[in-house]
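**Q** turn this into a structure:
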Amino acid sequence: MNDLQNRSAPISKPKIGIVTVSDRASRGEYEDLGGPAIFDYLQTVLVTPFEPRVVVIPDEQSLIEAELCRLADEELCSLIITTGGTGPAARDITPEATEAICQKMMPGFGELMRKVSLDKVPTAILSRQTAGIRNGSLIINLPGKPKAIAECLDAVFPAVPYCIDLLGGPYWETNPDHLIAFRPKQK
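**A** From the prediction side, this is the model:
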């Protein structure tokens, strides 16, 4: 049975990977604020219950690639959201790791996130957020600051449930008090 056939089996709760990429947070020198910000955001936006798979890893491309593959291929997370490692510094390599393991890139996610962030701060042009698809998993790279995480997710999340639908994943409902997921009208 291949991965896509495994994904069509009933799943009690969709799994979502939450990956913080930070040398200091992975060593316990810095409190991880990004991962909890993503979790809190998802708790607010999603009505559908989900199972988080939370990981904190250092800025090492091989480790990031391995973790993204594990979450997509073994844990069968339909969504994986990373935080950190999207800037121009030498150790900021999350987008490279994502591109290395994805079959398709989704550049519109990064473009929209940067557009929204540029309305707030001129240094947003330095951020290299991106998104891609590995098998049936949508992977989204976010910046590391909690405020930027919420702004970026507010921009792109209306398209996420439909993207998950198109990948054969579980049906997600959002909290209409926060945002409404876009799905084409049925004919």
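**Q** could you use CA atoms for every contact and neighbour count after this?
**A** Fine.
**Q** using the three-state scheme, assign the residue nearest the centre of the chain.
**A** By Cα atoms, centre = their mean, the mean C-alpha position of the chain lies nearest to I81, the distance being 2.0 Å. I81 carries the three-state label strand when classified by DSSP: H, G, I helix; E, B strand; the rest coil.
**Q** and it, what does it touch?
**A** Taking Cα atoms under 8 Å, 6 or more residues apart in numbering as the criterion, I81 is in contact with 16-19, 38, 139-142.
**Q** ok, I18 to A124 distance?
**A** Separation of I18 from A124 (Cα to Cα, to the nearest Å) stands at 22 Å.
**Q** I meant V56, not that one.
**A** Taken as Cα to Cα, the span from V56 to A124 is 24 Å.
**Q** now do F50
**A** Following Cα to Cα, the distance that separates F50 from A124 is 30 Å.
**Q** between these two, tell me which one has more neighbours.
**A** More crowded of F50 and A124, by other Cα atoms under 10 Å: A124, with 19 against 15.
**Q** show me the helices in this protein, by range?
**A** Remark: helices assigned in the chain by DSSP state H are 3-7, 23-26, 34-45, 61-69, 94-101, 107-118, 146-156, 160-166.
**Q** quick one more, to check against the first:
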Amino acid sequence: MSRLDESKPFLPVNIALLTVSDSRSAADDRSGDSLEKMIGEDGHRVVRRQIVRDEVPAIQAYLKDCIADPAIDVVISTGGTGLTGRDVTPEAFEGVLEKRIEGFGELFRWLSFQKIGTSTMQSRALGGVAGGTYLFALPGSPGACKDGWQDILRWQLDSRYRPCNLVELMPRLKEHLVAAG
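**A** Now for the predicted structure:
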């Protein structure tokens, strides 16, 4: 059974946030605000935050910049994961991912199904790894961000979570890069 092992130390992770939107600004980015608040309340650090338009090159530029920054452990985006013509976040992520975390999107949709029913099939939430950095794309609604953080990411980004968590894998995420170099 999953649980927090209080005998283990809590290790805060550095997180970059990305809001993908053609219409949001810093003044009305409710999803980004919500994520930043929850991340801080859970003891992690938001070290970078930006809003970019629904354009593959802009999203990829932000992701690549974060991946290249050794101070960033995780990037979480919100928005652009739907089905409309302007929703291109998954396509942008696919262009930089080295490995997909299939279970993230599957789990997100399973949990979401319990709240919004079959409408969850419209979500293309996804997770993966690139350059030793975890990348997660959440839908743009504050509710979806809350579900993604509180039901999945807060636990997997907590070094005390058992039986296993993503934090304990961080030192090994760049093994292939060292071996190739």
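**Q** before we move on, back to that, make JSON lines out of the helices of structure 1 and add distance to G132 of structure 1 and mean neighbour count.
**A** Output for the helices of structure 1, formatted as JSON lines (distance: least, Cα to Cα, whole Å; neighbours: other Cα atoms under 10 Å):
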{"stretch": "helix 3-7", "distance to G132 of structure 1": "17", "mean neighbour count": "13"}
{"stretch": "helix 23-26", "distance to G132 of structure 1": "23", "mean neighbour count": "17"}
{"stretch": "helix 34-45", "distance to G132 of structure 1": "18", "mean neighbour count": "19"}
{"stretch": "helix 61-69", "distance to G132 of structure 1": "11", "mean neighbour count": "18"}
{"stretch": "helix 94-101", "distance to G132 of structure 1": "7", "mean neighbour count": "20"}
{"stretch": "helix 107-118", "distance to G132 of structure 1": "8", "mean neighbour count": "18"}
{"stretch": "helix 146-156", "distance to G132 of structure 1": "13", "mean neighbour count": "18"}
{"stretch": "helix 160-166", "distance to G132 of structure 1": "11", "mean neighbour count": "18"}
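**Q** would you turn those helices into CSV with distance to Q129 of structure 1?
**A** Shown next, in CSV, are the helices of structure 1 (distance: least, Cα to Cα, whole Å):
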stretch, distance to Q129 of structure 1
helix 3-7, 27
helix 23-26, 19
helix 34-45, 14
helix 61-69, 15
helix 94-101, 7
helix 107-118, 5
helix 146-156, 9
helix 160-166, 15
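**Q** what about those, which gets the closest to E75 of structure 1?
**A** Nearest of the helices of structure 1 to E75 of structure 1, taken as Cα to Cα: helix 61-69 at 9.1 Å.
**Q** other residues contacting that closest one?
**A** With Cα under 8 Å, 6+ apart as the contact definition, helix 61-69 of structure 1 has outside contacts at 21, 57-58, 80, 93-94, 96-98, 100-101, 134.
**Q** what does S112 of structure 2 align to in structure 1?
**A** Applying TM-score structural alignment, one finds that S112 of structure 2 aligns to S117 in structure 1.
**Q** separation between that match and G85 of structure 1?
**A** 16 Å.
**Q** cool, C102 of structure 1 as well?
**A** Distance from C102 of structure 1 to G85 of structure 1, counting by Cα to Cα: 17 Å.
**Q** again with E51 of structure 1
**A** 24 Å.
**Q** compare these two (neighbour count), which wins?
**A** The neighbour count for E51 of structure 1 versus G85, taken as other Cα under 10 Å, is higher for G85 (29 against 12).
**Q** residues contacting the more buried one?
**A** Applying Cα under 8 Å, 6+ apart, we find G85 of structure 1 in contact with 21-22, 59, 91-95, 143-144.
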